[in-house]
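Participant: what follows is a predicted protein model with its sequence.
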Amino acid sequence: MDFSLIIGIVLGFGALLFGFSHEGGSLESLQAISSFIIVFGGTIGAVIASFPLHDVLQAIRGVIASFKVPHSGTTEQIINKISTISSAYRKDGVVALDAALQDSDLNKEEYLLLKEGLILIQEMLDPEDIQYVLDADIRSYKQKKMTEIRVFESAGGFSPTMGVIGTVMSLVVVLGNGFGDPAELATSISTAFIATLYGVGFANVIYLPIANKLKGVMKRSLVQKELIVDGVCLISKGSLPRTIENELSLYHQAFPDGQKRYRKGIEN
């Protein structure tokens, strides 16, 4: 599990609140329900108006799934499984694939593409045809993930604008009530700018970081999927398990702790 997103958001807001308090501001003065409703509600409404509801819900599910990001440990497991299947395939041919497809691990998210690839090998397709079909799956996956990313990037764009709208609305109300006590007027004007603060804060501490998080998860998932495509094609060509391990070990380098695993893979 990866909780860096939550940790980052908490630290971001914590730093902002600490800085505001350190400058002499009162945290209670930041509580403005009307500003929150205008900024948050307006942003959500604009996003829903911009995307099909299915895409918005899918984006939320994508954020939840991002807590389980691909890492090089999982990549190592995939390489080992591909190597094992390759060894059995060289020995027993297509019959070995029947046994491999019974493995419950292939029903897990990270192995579904491998399962599809083994089925294509069973159907006696050429490696080039197998790669074409699996690459199409990868393109579909990337398109879906890019939609999730655009949802939060759009929220990051709408939020500051909604903040400005909220501030303007508050100023209209304040100035419309006339120029009374200067101190009270100054307080009302400062309160009006809380909406702008909300809009910019939500965009840069929540929405845009989430979009960047989803980009990182997508890139690493694409690395694993490309690894699987190469592995399946090597299996279909009858490559030696050791050759497969060496070639696929290159993919370890796409992950933070992958360099060590890469060296381990080519030295074994």
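Facilitator: Sure thing, it's come through. Numbering: from 1, shown residues only.
Participant: every contact and neighbour count from this point should use C-alpha atoms.
Facilitator: Noted.
Participant: can you give me the helices in the stretch 151-268 of the chain?
Facilitator: Secondary structure of the stretch 151-268 of the chain by DSSP state H, counting those that start in this stretch: the helices cover 182-192, 194-202, 208-236, 241-248, 258-267.
Participant: nearest the geometric middle of the chain, what residue?
Facilitator: Taking Cα atoms, centre = their mean as the criterion, Leu214 is the residue nearest the geometric centre of the chain, at 1.7 Å.
Participant: one step back: tell me which of the helices of the stretch 151-268 of the chain is the most buried.
Facilitator: helix 194-202 (a mean of 24; mean count of other Cα atoms under 10 Å).
Participant: quick check: angle from that one to helix 208-236?
Facilitator: For helix 194-202 and helix 208-236, the angle between their directions (axes from the mean of the first three to the mean of the last three Cα atoms, to 10 degrees) works out to 20 degrees.
Participant: just give me how far helix 194-202 sits from the chain centre.
Facilitator: Between the mean C-alpha point of helix 194-202 and the mean C-alpha point of its chain there is a distance of 24 Å (Cα atoms, centre = their mean, to the nearest Å).
Participant: just stretch 64-73 next, same as before
Facilitator: Averaging C-alpha coordinates over stretch 64-73 and over its chain gives two centres that are 9 Å apart (Cα atoms, centre = their mean).
Participant: quick one: terminal-to-terminal distance for it?
Facilitator: Taking Cα to Cα, to the nearest Å, stretch 64-73 runs 21 Å from one end to the other.
Participant: stretch 35-46 too?
Facilitator: End-to-end span of stretch 35-46 (Cα to Cα): 16 Å.
Participant: who touches it?
Facilitator: 155, 158-159, 162-163, 166-167, 194-195, 198-199 (Cα atoms under 8 Å, 6 or more residues apart in numbering).
Participant: tell me which of those is nearest to His22?
Facilitator: For these, the residue nearest His22 by Cα to Cα is Ile194; the value is 17.5 Å.
Participant: so the closest one versus Ile9, what's the distance?
Facilitator: If you go by Cα to Cα, the gap between Ile194 and Ile9 works out to 19 Å.
Participant: Phe67 in helix, strand or coil?
Facilitator: For Phe67, the secondary structure call by DSSP: H, G, I helix; E, B strand; the rest coil comes out as coil.
Participant: for it, what are its contacts?
Facilitator: The contact partners of Phe67, by Cα under 8 Å, 6+ apart, come to 1-3, 5.
Participant: what's the answer for Val95, then?
Facilitator: Each residue near Val95 by Cα under 8 Å, 6+ apart is listed here: Tyr89.
Participant: go on, Val168?
Facilitator: Applying Cα under 8 Å, 6+ apart, the residues contacting Val168 are Ala192.
Participant: how does it look with 10 Å?
Facilitator: Contact partners of Val168, counting by Cα atoms under 10 Å, 6 or more residues apart in numbering, are 162, 174, 192-193, 195-196.
Participant: report the buried residues of the helix or strand where Ile48 lies.
Facilitator: Ile48 is part of helix 42-50, with elements assigned from DSSP states H and E. Using 16 or more other Cα atoms under 10 Å as the test for burial, helix 42-50 gives 42-44, 46-48.
Participant: alright, now check it against this:
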Amino acid sequence: MTAADTRSGNRRAEAVPGRGGLPRLPGGGKRLDLATLLGLGAALLMILAALVLGGSPGAFLDLPSMLIVLGGSLAVTMASFSLRDMRAAGRCLARATVAPSEEVREVAHGVLALADFARKNGPLALQPLVGPARSQPVLARAIELIVDGLPAEDAEAILRTEIDANLARARAGAAVLRRAAEVAPAMGLIGTLVGLVQMLGHLDDPGKIGPAMAVALLTTFYGAVLGSMVLSPLAAKVERNAENEALVDGLYMLAAGSVARQENPRRLEILINTVLPRS
């Protein structure tokens, strides 16, 4: 991010002021993550198209097989984690299909604009932004610590603890999804073995062997689809979203320390450039 980029970002922040001429808060907005939705949708659509073109899509529907894979995967995953972890996974899953409306570099421009505003008007001038920033807990906490006049080292330590805790919770949710992705194919195999045993009980009727074998293999199909095409990609997206959120929160932490030390925003820009991913 060059000096020209910074000046451009500051002009954008001033051109869209908040209440009372305050700079616009960086980040906060959310949008649908089209990559996740399109990827999952396209994968499932191709499977469905292959079934329809094969001429017998109804043959791939079997309720007992679904119960073994879905119910078994959920039960085994619950046995591996606490109920708190399961609830965290549910929250992470709900956030896997959304992404920040601003890129990290746009957030960085907004952070520099806030630091420049605080340098010109004093840290107390940021106090009206605490309320509007509540949708971003780390940003709101950073502004509160700046307004309270906490030493830079203490503010950074508090924010770092909060960032690490948020990241740990997200990783715990992703671990639940990854465990479920591992269990689903195994439950599919168990269902297949159950189906094979049932099939062997009808060897006296050759006409039933083929259909019974097809039903037995459906659980493996369901387990592979659920684990590899749904749960595993969602777990990866949860981890990526958590890392991106931690990066943005880290920018807020750097800004809080810089403002508390009353440093020149130019130094903060140089520091931010060291942590931003290269474009």
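Facilitator: Ah, there it is. It should be emphasised that the depicted structure is a prediction, and the values quoted were computed from it without experimental measurement.
Participant: just give the TM-score of the two.
Facilitator: Remark: TM-score between the superposed chains equals 0.82 [TM-score structural alignment, normalised by the length of structure 1]; 248 aligned residues with a Cα RMSD of 2.3 Å.
Participant: distance check, the residue nearest to the centre of structure 1 against Leu134 of structure 1.
Facilitator: From Leu214 of structure 1 over to Leu134 of structure 1 the distance is 22 Å, taken as Cα to Cα.
Participant: next one: Lys144 of structure 1
Facilitator: Using Cα to Cα, we find Lys144 of structure 1 at a distance of 16 Å from Leu134 of structure 1.
Participant: and the two? Which one has more around it.
Facilitator: Counted by other Cα atoms under 10 Å, Lys144 of structure 1 and Leu134 do not tie: Leu134 has more neighbours, with 23 against 16.
Participant: just give me the match in structure 2 for that one.
Facilitator: Under the alignment (TM-score structural alignment), Leu134 of structure 1 maps onto Leu159 of structure 2.
Participant: same question for Phe152 of structure 1.
Facilitator: With TM-score structural alignment as the criterion, Phe152 of structure 1 matches Leu177.
Participant: which residues of structure 2 does the helix holding Ile48 of structure 1 align to?
Facilitator: Helix 42-50 of structure 1 lines up with residues 72-80 of structure 2 when matched by TM-score structural alignment.
Participant: what's the average distance for the matching stretch when superposed on structure 1?
Facilitator: Between stretch 72-80 of structure 2 and the corresponding residues of structure 1, superposition yields a mean separation of 1.4 Å, by mean Cα distance after the TM-score superposition for structure 1.
Participant: strands along structure 2, start to end?
Facilitator: Assigned by DSSP state E, structure 2 shows strands spanning 30-32, 98-100.
Participant: just these: most buried one?
Facilitator: When those are compared using mean count of other Cα under 10 Å, strand 98-100 is most buried, at a mean of 18.
Participant: point out the other helices and strands that that one packs with.
Facilitator: strand 30-32, helix 34-53, helix 232-260 (3 or more Cα pairs under 10 Å, 6 or more residues apart in numbering; DSSP states H and E).
Participant: tabulate the strands of structure 2 in TSV, adding columns for distance to Ala113 of structure 2.
Facilitator: Output for those, formatted as TSV (distance: least, Cα to Cα, whole Å):
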stretch	distance to Ala113 of structure 2
strand 30-32	21
strand 98-100	19
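Participant: Asp85 of structure 2 is nearest to which of these?
Facilitator: For these, proximity to Asp85 of structure 2 was assessed by Cα to Cα; strand 98-100 is nearest, at 20.7 Å.
Participant: what ranges does the stretch 1-150 of structure 2 have for its helices?
Facilitator: Residue ranges of the helices in the stretch 1-150 of structure 2, as given by DSSP H, counting those that start in this stretch, are 3-15, 34-53, 63-66, 72-80, 83-95, 104-121, 137-147.
Participant: I'd like the ones you listed laid out as TSV, including distance to Asn244 of structure 2.
Facilitator: Converted to TSV, those look like this (distance: least, Cα to Cα, whole Å):
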stretch	distance to Asn244 of structure 2
helix 3-15	20
helix 34-53	15
helix 63-66	35
helix 72-80	27
helix 83-95	13
helix 104-121	8
helix 137-147	14
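Participant: among these, which is nearest Asn264 of structure 2?
Facilitator: Asn264 of structure 2 lies closest, by Cα to Cα, to one member of those: helix 104-121, at 7.6 Å.
Participant: now that closest one against helix 137-147, angle please.
Facilitator: Between the axes of helix 104-121 of structure 2 and helix 137-147, defined by the same axes, to 10 degrees, the angle is 20 degrees.
Participant: so what corresponds to Ala42 of structure 2 in structure 1?
Facilitator: The equivalent of Ala42 of structure 2 in structure 1 is Leu11 (alignment by TM-score structural alignment).
Participant: could you do Ser258 of structure 2 as well?
Facilitator: Under the alignment (TM-score structural alignment), Ser258 of structure 2 pairs with Leu234 in structure 1.
Participant: would you confirm that Pro265 of structure 2 contacts His109?
Facilitator: No. Checked against Cα atoms under 10 Å, the pair Pro265 of structure 2 and His109 is beyond contact range at 11.0 Å.
Participant: thinking again about what came up before, could you check how far the match of Leu134 of structure 1 is from Val107 of structure 2?
Facilitator: With distances taken as Cα to Cα, Leu159 of structure 2 is found 17 Å from Val107 of structure 2.
Participant: ditto for Arg267 of structure 2
Facilitator: When distances are taken as Cα to Cα, Arg267 of structure 2 and Val107 of structure 2 turn out to be 17 Å apart.
Participant: rewinding a little: closest to Ala203 of structure 1 out of the buried residues of helix 42-50 of structure 1?
Facilitator: Compare each of the buried residues of helix 42-50 of structure 1 with Ala203 of structure 1 using Cα to Cα and the shortest gap goes to Thr43, at 9.8 Å.
Participant: separation between that closest one and His54 of structure 1?
Facilitator: 17 Å.
Participant: cool, Ser86 of structure 1 as well?
Facilitator: Taking Cα to Cα as the criterion, Ser86 of structure 1 is separated from His54 of structure 1 by 39 Å.
Participant: one more: Thr243 of structure 1?
Facilitator: Separation of Thr243 of structure 1 from His54 of structure 1 (Cα to Cα) stands at 43 Å.
Participant: which of the contacts of Phe67 of structure 1 has the most neighbours?
Facilitator: Of all those, Leu5 has the most neighbours under the rule other Cα under 10 Å, reaching 18 neighbours.
Participant: counterpart of Ala236 of structure 2 in structure 1?
Facilitator: Correspondence of Ala236 of structure 2 to structure 1, assessed by TM-score structural alignment: Asn212.
Participant: count the residues that sit near the closest residue to its match other than its chain neighbours.
Facilitator: Nearest in space to Asn212 of structure 1, with sequence neighbours left out and distances taken as Cα to Cα, 6 or more residues apart in numbering, is Ile149 at 7.7 Å. Using other Cα under 10 Å, the number of residues around Ile149 of structure 1 comes to 23.
Participant: fine, thanks again, bye for now.
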